[in-house]
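Novice: build me a model from this:
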Amino acid sequence: MDNIDKKILKQLQSNSKQNIKEIASKVGLSVTPTYERVKKLEQAEIIKSYVALLDRDKIGKKFVAFCQITLLRHHKELIDDFKTHTIKFPEIMECHHISGNFDFLLKIVVNDITQYQKFINEKLSLLDCISTINSSFVMESVKDTTVFEL
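Specialist: Predicted coordinates for the structure are as follows:
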């Protein structure tokens, strides 16, 4: 990946709806080599997908919580079971298996605290593999980006 590829990726991260001609003019290439580079980046899975980023507030998803999950034991079966279940919950936007004082960090996004409580009580806490759930609630998002520095 060279500097031109990085420029292309920067353009796509800022606005993936740009057409190839627009991107080409901004990175200093003609259309055909720009198109070929984008295709190579897609084939190499550097570009995983193209998405629309939604405004959480405007769609009613105003409540964000981070949950620290500790499993009962560190057995492969329990870890795999937890992963399998979390993938199925649409409220969980991110799930990270981490090192440190707990096993997983979840980012949960819902409408309000009542929906969060319902999610914890009726879904997450029912998983037999969980020992403890510690929650922290977002008061304000100072920075929330999807753009990588290249």
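Novice: C-alpha from now on. contacts and neighbour counts both.
Specialist: Noted.
Novice: report the distance from stretch 109-125 to the chain centre.
Specialist: 19 Å (CA atoms, centre = their mean, to the nearest Å).
Novice: what sits up against that stretch?
Specialist: Identification of contacts with stretch 109-125 by CA atoms under 8 Å, 6 or more residues apart in numbering yields Gly60, Lys61, Lys62, Phe63, Val64, Ala65, Glu91, Ile92, Met93, Ile133.
Novice: now show me the structure for the sequence below, then we'll compare the two:
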Amino acid sequence: MDQLDETDKVILRTLQKDAKKTAKEIAASLKLTTSPVYDRIRRLERLGFIKKYVAILDKTLINRTVTSICQVSMRYHNETFIENFEQEIKKLPEVQRCYHLAGQVDFVLEIHVRSLEEYHDFVKYKLSKIENIGSLNSTFVLKEIKQSSEFYI
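Specialist: Coordinates of the predicted model:
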């Protein structure tokens, strides 16, 4: 983090809120010229602080209104089984996020689908087919209280 000065942090915070902001717009808000701000943005990209630019979609408008948090426990914990699970999960477009945990469960998945019926089919025909799953525990989101892709810096 010592590679970032306060101007870099302001640029990153600004781009996290609106990635479509131009270097010119950011420069104006910082009372700087465009060229150095553009160079800073490119440096932040090159150094890996900015991984990519994305559009965050409205789940309701794209009909992905059912969100499940699924806890997965493995039967066996050797490297091959874990790596296989991770590779298979990456192939499933319904899985938005996957975390490998230390503790009671091995993985937590955030899954977005259109309906409970679609979730049932996802578990039955896709998730349960992955080798070495010992147990699945699904919970469903009733209301999303906070959703953010912004990091505090």
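Novice: can you give me the TM-score here?
Specialist: Overlay of the two chains. TM-score (TM-score structural alignment, normalised by the length of structure 1): 0.98; 150 aligned residues with a CA RMSD of 0.7 Å.
Novice: got a list of what the counterpart of Lys31 of structure 2 in structure 1 touches?
Specialist: Under the alignment (TM-score structural alignment), Lys31 of structure 2 pairs with Gly28 of structure 1. Contact partners of Gly28 of structure 1, counting by CA under 8 Å, 6+ apart, are absent.
Novice: quick check: the gap between Gly28 of structure 1 and Cys129 of structure 1.
Specialist: 54 Å (CA to CA, to the nearest Å).
Novice: what about the aligned partner of Thr84 of structure 1 in structure 2, which helix or strand?
Specialist: By TM-score structural alignment, Thr84 of structure 1 lines up with Gln87 in structure 2. Using DSSP states H and E, Gln87 of structure 2 sits within helix 79-90.
Novice: mind listing what's buried in that helix?
Specialist: Phe81, Ile82, Phe85, Glu86, Ile89 (16 or more other CA atoms under 10 Å).
Novice: before we move on, what about stretch 133-150 of structure 1?
Specialist: Applying 16+ other CA under 10 Å to stretch 133-150 of structure 1 flags Ile133, Ser135 as buried.
Novice: now it, how far from the centre of its chain.
Specialist: 10 Å.
Novice: give me the most central residue, structure 2.
Specialist: Arg97 (5.4 Å; CA atoms, centre = their mean).
Novice: give the aligned equivalent of that one in structure 1.
Specialist: So, by TM-score structural alignment, Arg97 of structure 2 is matched to Glu94.
Novice: that match looks like it's in a helix, true?
Specialist: No - per DSSP: H, G, I helix; E, B strand; the rest coil, Glu94 of structure 1 lies outside any helix segment and is strand.
Novice: give the closest residue to it in space, chain neighbours not counted.
Specialist: Leaving aside its chain neighbours, Glu94 of structure 1 sits nearest to Lys107 (5.0 Å; criterion: CA to CA, 6 or more residues apart in numbering).
Novice: name the next helix or strand following the helix or strand containing the one you found along the chain.
Specialist: Under the criterion of DSSP H and E, Lys107 of structure 1 resides in strand 104-110. As assigned by DSSP H and E, the chain's next helix or strand after strand 104-110 of structure 1 is helix 113-122.
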